[in-house]
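*Asks:* Structural data only, the sequence is not supplied:
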């Protein structure tokens, strides 16, 4: 499996729960997580969310009701969710999915702190994206 570190666990089962907006994921090491779509969306590894370097992250808002409308496998090591708000460029590796599932309380707390620091509300609509000419998203 190209792209995996030695000892990396891999997803063995993925179940999309549209009504509850949860991705249920089981790993080869026996770990299992329920990842809220909102958490996946606000922590998407896409350049649209993460930027192209430190300090370029884009704080995501208005994602509480986002759903996954499609889940595309990417090789044997990752998935690419297509979200209902049109975001589809994030490739979630096995390691990243494991990280999201292992750290939800810390990630939610960090997200809440970043919203507060920015004076933003979780359900506020996203500001119009400023065209910066990046062809990656």
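*Replies:* Sure, I can see it. Since the model is a prediction, treat every value here as computed from it, not as a measurement.

*Asks:* For the rest of this, base every contact and every neighbour count on C-alpha atoms.
*Replies:* Will do.

*Asks:* Contacts only, for the most centrally placed residue in the chain.
*Replies:* The chain has residue 40 as the residue nearest its centroid, 2.7 Å off, counting by Cα atoms, centre = their mean. Residue 40 sits next to residue 100 when contact means Cα atoms under 8 Å, 6 or more residues apart in numbering.

*Asks:* That one: which element?
*Replies:* Per DSSP states H and E: residue 40 is located in helix 37-42.

*Asks:* and the comparison structure, right after this:
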């Protein structure tokens, strides 16, 4: 299903997709950690790579990929995911479940949504 509207909401840091009279707001972080790219999903069942430290990631560009998808470019350099219309609708319809599962996986792995801080000590 192709969205009838696509808006980038910089202040709230989300991508708003409209389908008829229904509107969904997908935060940049959510889109980044749910990327359909092989870098995130892996090359087979069970080979996905848990994304962490993406809380403050920003969307810097959206490129159309033919008439079937969007290529989202993030400020952490990730740009290899093609979000086709079916996948975007899946993210909209299952956002809460996907997010809850992601947070549980982070917790189980002892990882954080926060970006890693590097502390340098003077020698």
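*Replies:* Sure, I can see it. Quantities reported herein were computed from a predicted structural model and do not represent experimental measurements.

*Asks:* Give me the aligned partner of the residue nearest to the centre of structure 1 over in structure 2.
*Replies:* If you follow residue 40 of structure 1 across to structure 2 using TM-score structural alignment, you land on residue 31.

*Asks:* Please identify which helix or strand holds the residue lying closest to residue 43 of structure 1 once chain neighbours are set aside.
*Replies:* Among residues not flanking residue 43 of structure 1 along the chain, residue 49 sits closest, at 7.2 Å (Cα to Cα, 6 or more residues apart in numbering). For residue 49 of structure 1, the element it lies in under DSSP H and E is helix 47-50.

*Asks:* so after that helix, what's the next helix or strand?
*Replies:* Remark: after helix 47-50 of structure 1, the chain's next helix or strand is strand 68-74, criterion DSSP H and E.

*Asks:* what stretch of structure 2 does that next one fall on?
*Replies:* Per TM-score structural alignment, the counterpart of strand 68-74 of structure 1 in structure 2 is residues 59-65.

*Asks:* Tell me which residues of the matching stretch come out buried.
*Replies:* For stretch 59-65 of structure 2, burial by neighbour count (16 or more other Cα atoms under 10 Å) applies to residue 59.

*Asks:* mean shift between it and structure 1?
*Replies:* Its matched residues in structure 1 lie on average 0.6 Å from stretch 59-65 of structure 2 after superposition (mean Cα distance after the TM-score superposition for structure 1).
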